[in-house]
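Asks: structural data only, the sequence is not supplied:
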């Protein structure tokens, strides 16, 4: 006999929601300055200056970093705006 466990159902629901989220990934390059990446993250991704600076450091030292999480429809225009600024950005799936 199967037993209903409401806690397990809540975890399954959360897993389904997480599966629908994507990330904007910014890749390190030798072209864009820290200041430009930080300014772009503040203006486009609505980061605080401190958060944007931390992301820029992660990008520099790790080669890439997920800077924004959300649904694809929300992230796409932000990713395109970053690309328009010359920043190498992609959306994961």
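Replies: Nice, thanks for sending it over. Just so you know, these numbers come straight off a predicted model, no measurement behind them.
Asks: rest of the way, CA atoms for contacts and neighbours
Replies: Fine.
Asks: what about stretch 21-41, distance to the chain center?
Replies: Between the mean C-alpha location of stretch 21-41 and the chain-wide mean there is a distance of 10 Å, by C-alpha atoms, centre = their mean, to the nearest Å.
Asks: presented hereafter is structure B, for comparison with structure A:
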């Protein structure tokens, strides 16, 4: 008997809303990614402003990690 599969398509907003309720996304410090790259990714993928991305980059640099989504 064949197995029936259902596909569900979600928007980025729906996915992020689910993450905010159930999980934390933690950004860890490393020696490979530059401040500019981290800020760029925060802006491109999470719709943060440049100032927010810079604040996160400094927090990660000084504290070793930062929750970027909760």
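Replies: Here it is on my side, so go on. Every value quoted in this text rests on a predicted model; they were computed, and no experiment measured them.
Asks: any idea what the TM-score is?
Replies: Here the TM-score for the pair of chains, by TM-score structural alignment, normalised by the length of the second structure, is 0.67; 50 aligned residues with a C-alpha RMSD of 0.9 Å.
Asks: where along the first structure do the strands fall?
Replies: Listed in chain order, the strands of the first structure (DSSP state E) span residues 22-27, 64-70, 89-91.
Asks: ok, now which ones touch the nearest residue to residue 48 of the second structure once chain neighbours are set aside?
Replies: Excluding its sequence neighbours, the residue lying closest to residue 48 of the second structure (C-alpha to C-alpha, 6 or more residues apart in numbering) is residue 42, at 5.6 Å. Listed by C-alpha atoms under 8 Å, 6 or more residues apart in numbering, the contact set of residue 42 of the second structure reads 48-49, 53.
Asks: of these, which are still contacts in the first structure?
Replies: Retained in the first structure: 48, 53, out of these (criterion both residues aligned by TM-score structural alignment, their matches' C-alpha atoms under 8 Å).
Asks: now render the contacts of residue 42 of the second structure as JSON lines, adding distance to residue 64 of the second structure and neighbour count.
Replies: Putting the contacts of residue 42 of the second structure into JSON lines (distance: C-alpha to C-alpha, whole Å; neighbours: other C-alpha atoms under 10 Å) gives the following:
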{"residue": "48", "distance to residue 64 of the second structure": "20", "neighbour count": "17"}
{"residue": "49", "distance to residue 64 of the second structure": "21", "neighbour count": "14"}
{"residue": "53", "distance to residue 64 of the second structure": "15", "neighbour count": "23"}
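Asks: that's all I had, so thanks and see you.
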